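Q: the sequence isn't on hand, but the structure is:
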């Protein structure tokens, strides 16, 4: 299938209901592979490296690549990328699905010695790394801001706001979302993808490319559960408060606690669970622990 920028595609579905069967055209979440190829200069010599293959929803691919490279520590800022474009000399079915990224000379990370496999699929990213030792978060702990707290009512109001803006999910039921809000619940950026980690990479990359800070009294809402990698990406980006509709894993909670992040799960219109960083929730002690 040729590369597409659409989140959804039409497909024929046969629906069985009791004694009746009807066929109709339905919308499905688009899923295609994206390969990221790096070009980088080291000691005066240019090198090429196939870095990543991920199953993703087409669209916002430049954001996805930027966010992934940033969360993996391959780039430190958006200007570390000199050029991004789709490869032209590829097979017909690969058009729009192979992305070339040229980095600024002498990248900080030793890309020649990079021995991790970054093959991922749409439900997980960290499982693509070849060694348990690679599953680490080298990012520094998040800075504490005792004067910044989020009102619980603001957090609970987000449960209804997401569905208003999550267009792809509305039509397919098969897309995850990552959304950036300010402390008062105003949406600043949203990205959707069939993969949870891709949606977050797209959000981080989009914020970086559009010069929207994510580390200054901001929070990110995830539509699904929270794995270790989701916390790792958020910590690396400097996101102080991570909220999700689903549950966090034990390793995600451990990492969030270690890096001083506020992690919230099971968000609903009338409540939520705080796993770490309760000091960023306004009147937490007064309302909940008296």
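A: Structure received. Note that the coordinates shown come from a computational prediction; the quantities given were computed from them, not determined experimentally. Numbering: from 1, shown residues only.
Q: C-alpha only now, for contacts and for neighbours.
A: Fine.
Q: which stretches in this structure count as helices?
A: For the chain, the helices defined by DSSP state H cover 61-71, 152-165, 167-172, 196-209, 228-237, 250-258, 284-288.
Q: what does the first one rub up against?
A: Right, helix 61-71. Around helix 61-71, the neighbours that count as contacts under CA atoms under 8 Å, 6 or more residues apart in numbering are 36, 75-78, 84, 198-206, 208-209, 232-234, 236-237.
Q: the fourth one now?
A: Residues outside helix 196-209 that contact it (CA under 8 Å, 6+ apart): 56, 60-68, 70-71, 77-78, 122-125, 176-180, 189-193, 213-214, 222, 224, 229-230, 233, 237.
Q: before we move on, back to that, and among the helices of the chain, the most buried is which?
A: Of the helices of the chain, the one with the most neighbours on average (mean count of other CA atoms under 10 Å) is helix 196-209, at a mean of 27.
Q: any idea how far residue 67 is from residue 161?
A: According to CA to CA, to the nearest Å, residue 67 and residue 161 sit 24 Å apart.
Q: just residue 227 next, same as before
A: Residue 227 is 23 Å from residue 161, by CA to CA.
Q: repeat for residue 120
A: Distance, residue 120 to residue 161, using CA to CA: 30 Å.
Q: same question, residue 42
A: According to CA to CA, residue 42 and residue 161 sit 47 Å apart.
Q: one more: residue 57?
A: Distance, residue 57 to residue 161, using CA to CA: 22 Å.
Q: included below, for side-by-side comparison, is a second structure:
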């Protein structure tokens, strides 16, 4: 596995105090990861090294290319070599199980995929409305408002790389009582979601019924899409929700909560799953 962080030169200027400080700083590593399936490339994304198999599997699942972790027989790093001659581990090769083929081809894109990019450059919006196999709207889970309000702080306690760099997102999946089942970090918020879903999918079958996806960033379309495909009925975001995220959450029957911080919650869809707090 490559480095998660690295040290770089830095000059910090404090204009109010007229102070110039020159010393190394710790920043998050951003490197490309190519995912291949049976020798064919399906995506290349900029990510933070680490949990690459979770990322690869999570991407295949949330993009609707495979239905289960069992559809993937093996995953391995191809030992590609960087300019300095050292291995980079920036290619994951996945082999499908016997008799399994991809359910859909890789999404067509019109530009390279970056760490900030989930559905950026897609040929059409219809191409990314991947139909979930699960009836998320029928999930009977109920989550107390106090649980939702506490999830961002709980997530923050697991963000070790963020504490060192301030430069990565996090995604976690919790049960209805607020217990975090898994947390992953990455420079790309959609990568963090793929990592945490992929990690859980290696331990249990989808759907992830009765769970809550919490993200440290805004709730955009691709975050809600990935939750729907994984069968997650509740999404919590520290930041804002976009119009397409709200539309998709309403269509899929997902409870979408945004601006969840400082004891406040904004519910944009399916508020019936969250009982009103005591007066």
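A: Arrived safely, thanks for sending. The model shown is predicted, which means the values in this text are computed figures rather than measured ones.
Q: send over the TM-score of the superposed chains.
A: Once superposed, chain against chain, the TM-score is 0.90 (TM-score structural alignment, normalised by the length of structure 2); 271 aligned residues with a CA RMSD of 2.0 Å.
Q: residue 184 of structure 2 matches what in structure 1?
A: Matched across to structure 1, residue 184 of structure 2 falls on residue 191, judged by TM-score structural alignment.
Q: centroid residue for structure 1?
A: Centroid-nearest residue in structure 1, with CA atoms, centre = their mean: residue 200, separated by 1.1 Å.
Q: tell me the counterpart of it in structure 2.
A: By TM-score structural alignment, residue 200 of structure 1 lines up with residue 193.
Q: cool, and residue 158 of structure 1?
A: Using TM-score structural alignment, residue 158 of structure 1 pairs with residue 151 in structure 2.
Q: same deal with residue 102 of structure 1?
A: Per TM-score structural alignment, residue 102 of structure 1 is aligned with residue 95.
Q: am I right that its match is in contact with residue 40?
A: No. Using CA atoms under 8 Å, residue 95 of structure 2 is not in contact with residue 40; the gap is 10.2 Å.
Q: more neighbours, the two?
A: Neighbours were tallied for residue 95 of structure 2 and for residue 40 using other CA atoms under 10 Å; the higher tally belongs to residue 95 (17 against 10).
Q: so who does the more buried one touch?
A: Counting by CA under 8 Å, 6+ apart, residue 95 of structure 2 touches 37-38, 72-75.
Q: between the residues you listed, which is closest to residue 131 of structure 2?
A: Set against residue 131 of structure 2, the nearest of the contacts of residue 95 of structure 2 by CA to CA is residue 72 (20.3 Å).
Q: next one: the residue nearest to that closest one when sequence neighbours are not counted from residue 200 of structure 2, what distance?
A: Nearest residue to residue 72 of structure 2, sequence neighbours excluded (CA to CA, 6 or more residues apart in numbering): residue 96, at 4.4 Å. Residue 96 of structure 2 sits at a distance of 19 Å from residue 200 of structure 2 (criterion: CA to CA).
Q: and residue 28 of structure 2, by the same measure?
A: Residue 28 of structure 2 is 24 Å from residue 200 of structure 2, where distance means CA to CA.
Q: list the contacts for residue 220 of structure 1?
A: 178-181, 239, 241-243 are the contacts of residue 220 of structure 1 under CA under 8 Å, 6+ apart.
Q: now the strands for structure 1?
A: Remark: strands assigned in structure 1 by DSSP state E are 8-17, 20-29, 32-42, 45-56, 81-86, 98-103, 176-182, 187-193, 218-222, 241-244, 262-268, 271-276.
Q: please identify the most buried of these.
A: It is strand 241-244: most buried of the strands of structure 1 by mean count of other CA under 10 Å, with a mean of 25.
Q: in structure 2, what residues pair with that strand?
A: Against structure 2, the aligned range for strand 241-244 of structure 1 is residues 234-237 (TM-score structural alignment).
Q: chain center to that stretch, what's the gap?
A: A distance of 12 Å separates the C-alpha centroid of stretch 234-237 of structure 2 from that of its chain, computed with CA atoms, centre = their mean, to the nearest Å.
Q: all good on my end, thank you.
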